[in-house]
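1. quick one: sequence plus predicted model below, questions after.
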Amino acid sequence: MTTDLPARMLRLLSLLQTRREWSGTELAERLGVTGRTIRRDIGRLRDLGYPVEGTTGHAGGYRLASGTAMPPLLLDDDEAIATAVALRTAAGHLTGMEETSLRALAKLEQVLPGRLRTQVAAVQQTTATIGWETRGPRVDPALLGGLAAACRDHEIVTFDYTTRRSGTASRRAEPHHLIASGGLWYLLAHDTDKDDWRTYRLDRITNPAPTRRYFTPRPVPGNDPAAYVSDKIATAPARYRAIATVQAPADTVRRRTWALAGRIRPLDGTTCTVDCSSNYLPAIAQALAALDVDYTLDTDPEVTAYLHQTAVRMQHATHS
């Protein structure tokens, strides 16, 4: 039985953070106390600023809700190390979240016990980051966090979405997964109005709002969210069209151009097609160069002109 009040309060808070909702009976059994004691402890947490809500239903329950300020979180040793390493990685890889990640990391490291601070420091001192330049737009941490919570809690959200033609439309969707790819973030969700799966770019989402209405998660087509989004990205219309017929087996080309894996289609045992279409002309040139084998090209005039210009520039460079 947990009789020490501070220890019991910390244990109660830790439990509330690990699951979306607990019944009073479950909490009492976990802590070895009465339901009356749980109610008093919940009141103490509220006095300390933790937004604990009571829930309806059989015997009632409790959950941590969003509040006006961020109360302290409780992390065990493994969680603290994982969080610190993730923040350090985010600072080097998530476009637009570098400063936010470093601020959060500094706060976490300040309160880490000495034994954990040493482990985190060792990881940072022995890890190097290759800072590739990305074209991706900046990520709004509040938007990312809010959608992640909606995915976790299976809560329907509404938002405005800007389409490729710069038109804005209202959306209502069941959010399932967040996918990061090529400097961009995507939300995989089931659109309730269209009754179909949709992939939304986060940089085109504005005015997101929770609805307090929840849904039962449905299976993602193929049971692989990342593969589904990857396929949608690969088949999405691009500004410039470029289809290469490559004189090499599909598996060989796939190993050389992993980023285009979803766009490779075998024709027979020795040839395949690769869709190198893109909104960026330099990206098409880079994809074609990575093939490193003979190919023929079916493409738009703008792509042909750009490739000719690039070839002339390279010839001049090698003969200068």
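-> On my side now, so go ahead.
2. drop to CA atoms for contacts and neighbour counts, all remaining ones
-> OK.
3. buried ones in the longest helix along the chain, by neighbour count?
-> Looking across the chain with DSSP state H, the single longest helix is helix 301-319. For helix 301-319, the neighbour count (16 or more other CA atoms under 10 Å) marks Val303, Leu307 as buried.
4. what does it contact?
-> Residues external to helix 301-319 that are found in contact with it (CA atoms under 8 Å, 6 or more residues apart in numbering): Tyr240, Arg241, Ala242, Leu281, Ala285.
5. distance from that helix to the middle of the chain?
-> Remark: helix 301-319 is offset 37 Å from the chain centroid, using CA atoms, centre = their mean, to the nearest Å.
6. which of the contacts of helix 301-319 fall in strands?
-> Ala242 (DSSP state E).
7. kindly indicate which of the contacts of helix 301-319 lies nearest Thr118.
-> Using CA to CA, Ala285 is the member of the contacts of helix 301-319 that lies nearest Thr118, at 46.0 Å.
8. now do the helices in this structure.
-> 5-18, 24-31, 35-47, 77-93, 98-111, 114-125, 141-153, 225-235, 250-256, 281-291, 301-319.
9. for the ones you listed, give me CSV that also has distance to Gly54.
-> Formatted as CSV, the helices of the chain follow (distance: least, CA to CA, whole Å):
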stretch, distance to Gly54
helix 5-18, 12
helix 24-31, 10
helix 35-47, 9
helix 77-93, 27
helix 98-111, 30
helix 114-125, 35
helix 141-153, 16
helix 225-235, 34
helix 250-256, 53
helix 281-291, 53
helix 301-319, 61
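10. ok, structure two:
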Amino acid sequence: MTDTTSRALALLNLLQTHRHWSGAELARRLEVTERTVRRDVDRLRELGYRVESAPGSAGGYRLEAGSAVPPLLLTDDEAVAMAIGLRVAATQQLVGGAEVTLTALAKLEQVLPSALRRRVNALAGAVQPARIGDGPAVSPVVLGELALAARDSERVRLRYTDGQGAQSVRRVEPHVLSPAGRKWYLLCWDVEREDWRTFRVDRIEDVEHTRVLFARRDITDEEVAERILIATSWSPQKIEADVVMELPLEQMEEHFGVWAQGAMAEDDRRTRWPLGGGDWREALYGMLYIPPGVDYVTDFPEPERSELRESLVRVQRALDADPPAPRHPASSADS
């Protein structure tokens, strides 16, 4: 393999790993001049890759879908079959394979021409694989577009329907796609609200690319996992209740951090905080995090309210009683 061929393949790899590159950055990565980059781009175009270029300080190069599948050593039928397989795999939330599946899907769909995209969409809609559990159906088209946007740090517009059926259009900066609890979630920065938001992907109806790039914000893996966990807890729960605590909203948010999501000021000294769970034990777990010394009331529903009260009475009785005799040390015969 010649140096020219190796360099062209290295350029192609860079173009496939990010949506937009400046000529200067490509030259720096490849350790060549910008003039050499332009010649290598022309070679890729001759091979069938559609590389768009834009002049000026904000210009650069990006790999676009062409009129035919570029020479990936795949036939049209093979490319369609691979795209459908990746979409099905992504929506099935394969254990340990979500990230790899989405990146592979993003790379392939980026170069599929429109005619093959239509075939993929039509065939994928006819494929009804057995679902894992009872999770809601996720559009593989939406999932693929979000994967592209997250990979390329591209701002998008979403048409979203919340749990109450209200529709809205949101401008967001996608950071992470994650499966959790048989659902897919998108963690993104909401441009209008200037804060992190987590959306269920099955409630996203449309993704519009803006071609506006954004600088990724710092967020740790721990913060991502915590925000996704909070989003799963906001799904409809068997037990749902409000707690009104004797604590101003600002102090409550400082104490609870991201778990203060949904809290609102009742007045200048009290905060209303929604909580829930699969049963009264899970809801009680949330109430136990209210700071010591802070009084609160709750509209915990019946019959779970009575079950909780009965359990707490027994706990109080156990704490008031004399402790049991110390455990006898194990004998040699027991060891």
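-> Alright, I've got the coordinates. It should be emphasised that the depicted structure is a prediction, and the values quoted were computed from it without experimental measurement.
11. ok, back up a step: using TSV, lay out the contacts of helix 301-319 of structure 1 together with distance to Arg254 of structure 1 and neighbour count.
-> Below are these laid out as TSV (distance: CA to CA, whole Å; neighbours: other CA atoms under 10 Å):
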residue	distance to Arg254 of structure 1	neighbour count
Tyr240	22	17
Arg241	20	19
Ala242	17	22
Leu281	21	19
Ala285	17	17
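12. as TSV, the contacts of helix 301-319 of structure 1 with distance to Met314 of structure 1 would be great.
-> Output for the contacts of helix 301-319 of structure 1, formatted as TSV (distance: CA to CA, whole Å):
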residue	distance to Met314 of structure 1
Tyr240	22
Arg241	23
Ala242	21
Leu281	16
Ala285	12
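13. tell me how far Ala69 of structure 1 lies from Pro51 of structure 1.
-> 9 Å (CA to CA, to the nearest Å).
14. more neighbours: which of the two?
-> Pro51 (19 against 9; other CA atoms under 10 Å).
15. I figured Thr211 of structure 1 hits Ile156, correct?
-> Yes - using CA atoms under 8 Å, Thr211 of structure 1 makes contact with Ile156 at a distance of 5.9 Å.
16. neighbour count winner among those two?
-> Ile156 (24 against 12).
17. who's in contact with that one?
-> So Ile156 of structure 1 contacts Ala150, Arg172, Ala173, Glu174, Pro175, Pro210, Thr211, Arg212, Arg213, Tyr214, Phe215 (CA under 8 Å, 6+ apart).
18. over to Val37 of structure 2?
-> Neighbours of Val37 of structure 2 in contact, by CA under 8 Å, 6+ apart: Gly23, Leu26, Ala27.
19. which of those residues show up in structure 1 as well?
-> Compared against structure 1 with both residues aligned by TM-score structural alignment, their matches' CA atoms under 8 Å, those retain Gly23, Leu26, Ala27.
20. what is the nearest of those to Phe256 of structure 2?
-> Nearest member of the kept ones among the contacts of Val37 of structure 2 to Phe256 of structure 2, counting by CA to CA, is Leu26, at 45.0 Å.
21. what's the neighbour count on the closest residue to Ser53 of structure 2 other than its chain neighbours?
-> Nearest-residue entry for Ser53 of structure 2: Tyr61, 4.5 Å, with adjacent residues in sequence omitted and distances by CA to CA, 6 or more residues apart in numbering. Residue crowding around Tyr61 of structure 2 was assessed by other CA under 10 Å; the count is 19.
22. in terms of contact, does Tyr61 of structure 2 touch Glu52 like I think?
-> Yes - using CA under 8 Å, Tyr61 of structure 2 is in contact with Glu52, at 5.6 Å.
23. thinking again about what came up before, now the contacts of Val37 of structure 2 as TSV including neighbour count and distance to Trp189 of structure 2?
-> Putting the contacts of Val37 of structure 2 into TSV (neighbours: other CA atoms under 10 Å; distance: CA to CA, whole Å) gives the following:
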residue	neighbour count	distance to Trp189 of structure 2
Gly23	21	29
Leu26	20	28
Ala27	17	31
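24. quick check: longest strand of structure 2.
-> Assigned via DSSP E, structure 2 shows its longest strand as strand 167-180.
25. buried set for that strand?
-> Arg170, Arg171, Val172, Glu173, Pro174, His175, Val176, Leu177, Ser178, Pro179.
26. turn those residues into a markdown table, columns for distance to Gly144 of structure 2.
-> Shown next, in a markdown table, are the buried residues of strand 167-180 of structure 2 (distance: CA to CA, whole Å):
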| residue | distance to Gly144 of structure 2 |
| --- | --- |
| Arg170 | 18 |
| Arg171 | 18 |
| Val172 | 16 |
| Glu173 | 15 |
| Pro174 | 12 |
| His175 | 14 |
| Val176 | 13 |
| Leu177 | 10 |
| Ser178 | 13 |
| Pro179 | 14 |
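27. closest to Val142 of structure 2 among these?
-> The closest of these, once distances to Val142 of structure 2 are taken by CA to CA, is Leu177, at 11.5 Å.
28. so what's the closest residue in space to Ala98 of structure 2 that isn't next to it in sequence up against?
-> Leaving out its chain neighbours, the residue that sits closest to Ala98 of structure 2 by CA to CA, 6+ apart is Ala90, at 6.2 Å. Residues counted as contacts of Ala90 of structure 2 (CA under 8 Å, 6+ apart) are Ala98, Thr101, Leu102, Pro140.
29. go on, Leu102 of structure 2?
-> By CA under 8 Å, 6+ apart, the neighbours of Leu102 of structure 2 are Leu86, Ala90, Gly144, Ala147.
30. hmm, try it at 10 Å
-> 86-87, 89-91, 108, 143-148, 151, 177 (CA atoms under 10 Å, 6 or more residues apart in numbering).
31. want to throw the residues you listed into CSV with distance to Glu223 of structure 2?
-> CSV is the format used below for these (distance: CA to CA, whole Å):
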residue, distance to Glu223 of structure 2
Leu86, 28
Arg87, 28
Ala89, 26
Ala90, 23
Thr91, 24
Leu108, 30
Leu143, 22
Gly144, 24
Glu145, 24
Leu146, 20
Ala147, 20
Leu148, 22
Arg151, 19
Leu177, 14
